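>>> the following block contains a protein sequence and its predicted model.
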Amino acid sequence: MQQRHRLSGDARIGEVHRRGRSAANDLLVIRLLPNGLDRSRFCFVAGKRVGNAVVRNQIKRRLREVIRNSHSRPGWDSILIARRGAGEAKFPQLERAVHNLLRRTQLNKAEPEVVDPVNPQTVTSTPEATR
């Protein structure tokens, strides 16, 4: 994953964690907050409950690869937090879990409606909405 797509800095990560909205499934939790940039940035977290260092690093590498291959909307800072079962999950399961969260939080570019991060009342439709 390119450096420009990495969310770093304790202050910003803390702000996203405190003020961001969240969604979760069995394997992952996502917290996100608008960043006002022309790109989205991601941070990956796997705590000791998930497994040993080898397992935690493997999960983070897999999540980076899924995000790298996904088409997310620009303008968001996101933290992906691995839950306890993520250590035993295979790559396709993690991939489905990430895409599920991106779709539910409207970060996926294939979503029919777009909520403007600056003005949440403004909703625009995309051509996919007519399908």
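All right, it came through fine. Residues are numbered from 1 along each chain as shown.
>>> please count neighbours and contacts with C-alpha atoms only from this point.
Noted.
>>> what's the closest non-adjacent residue to Ser22?
Arg31 (4.3 Å; CA to CA, 6 or more residues apart in numbering).
>>> A helix includes the one you found, no?
No - using DSSP: H, G, I helix; E, B strand; the rest coil, the assignment for Arg31 is strand, not a helix.
>>> neighbours of it, just the number please.
Using other CA atoms under 10 Å, Arg31 has 23 other residues around it.
>>> in addition, the following structure is provided for comparison:
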Amino acid sequence: MLKRDILRRKEDFDLIYKKGRSVGERYIVLFYMKNGLSYNRIAFLASKKVGNSVRRNRAKRLMKESYRFLKDDIGNGYDIIFIARNTINGKKLRDVEKSMANSLSKSKLYQR
């Protein structure tokens, strides 16, 4: 992922939470909003409810790797936030990837 592809500013997060849309799935919650750019900006989050730092980092790694498999089939021009639920603990990559694909399909961002 390039530096420009990552969401960082608090104002961007606040705007997506306030004016964006959300979709819940078994292992993740997806927030998204059009950004008016020709590329997507992404963020992966895991709160302390997910567990200690080892579990939070594993959850983020699983989401990043799942996104890497799916990114070519996602439409452009969106700000996307993936938030891990505590049910992600102990799950395999394929489970998280399936949950992510389902949430992207529900939001009509997934073009497969």
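Looks like it came in fine. Bear in mind that the values here come from a model prediction, so they are computed numbers and not experimental data.
>>> before we move on, back to that, for the residue nearest to Ser22 of the first structure, what are its contacts?
Arg31 of the first structure makes contacts with Val16, His17, Gly20, Arg21, Ser22, Ala23, Ser78, Ile79, Leu80, as judged by CA atoms under 8 Å, 6 or more residues apart in numbering.
>>> among the residues you listed, which lie within strands?
Those of those mapping onto strands are Arg21, Ser22, Ala23, Ser78, Ile79, Leu80, per DSSP state E.
>>> may I see the PyMOL selection of the buried members of those?
In PyMOL, this line selects whichever of those come out buried by 16 or more other CA atoms under 10 Å:
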select buried, resi 22+78+79+80
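>>> number of nearby residues for the aligned partner of Glu15 of the first structure in the second structure?
Mapped onto the second structure by TM-score structural alignment, Glu15 of the first structure lines up with Leu15. For Leu15 of the second structure, the neighbour count with other CA under 10 Å is 11.
>>> just give me the match in the second structure for the residue nearest to Ser22 of the first structure.
So Arg31 of the first structure corresponds to Phe31, using TM-score structural alignment.
>>> hang on, the earlier thing: look up how far Arg19 of the first structure lies from the residue nearest to Ser22 of the first structure.
Distance, Arg31 of the first structure to Arg19 of the first structure, using CA to CA, to the nearest Å: 9 Å.
>>> likewise for Ile81 of the first structure?
16 Å.
>>> and for Arg84 of the first structure?
24 Å.
>>> the more surrounded of those two?
Neighbour totals were compared for Arg84 of the first structure and Arg19, and Arg84 leads with 17 against 11 (other CA under 10 Å).
>>> which residue lines up with that one in the second structure?
Per TM-score structural alignment, Arg84 of the first structure is aligned with Asn86.
>>> quick one: contacts for the spatially closest residue to that match that is not a sequence neighbour?
Excluding the flanking residues, the one nearest Asn86 of the second structure by CA to CA, 6+ apart is Val50, at 4.2 Å. Applying CA under 8 Å, 6+ apart, we find Val50 of the second structure in contact with Arg56, Ala84, Arg85, Asn86, Thr87, Ile88, Asn89.
>>> burial of the fifth one, as a residue count?
A count of neighbours around Thr87 of the second structure, defined by other CA under 10 Å, yields 13.
>>> thought it was touching Tyr27?
Yes - if you go by CA atoms under 8 Å, Thr87 of the second structure and Tyr27 touch, sitting 5.6 Å apart.
>>> quick one, strands of the first structure?
Using DSSP E, strands in the first structure cover 21-24, 28-34, 41-45, 76-82, 113-115, 123-125.
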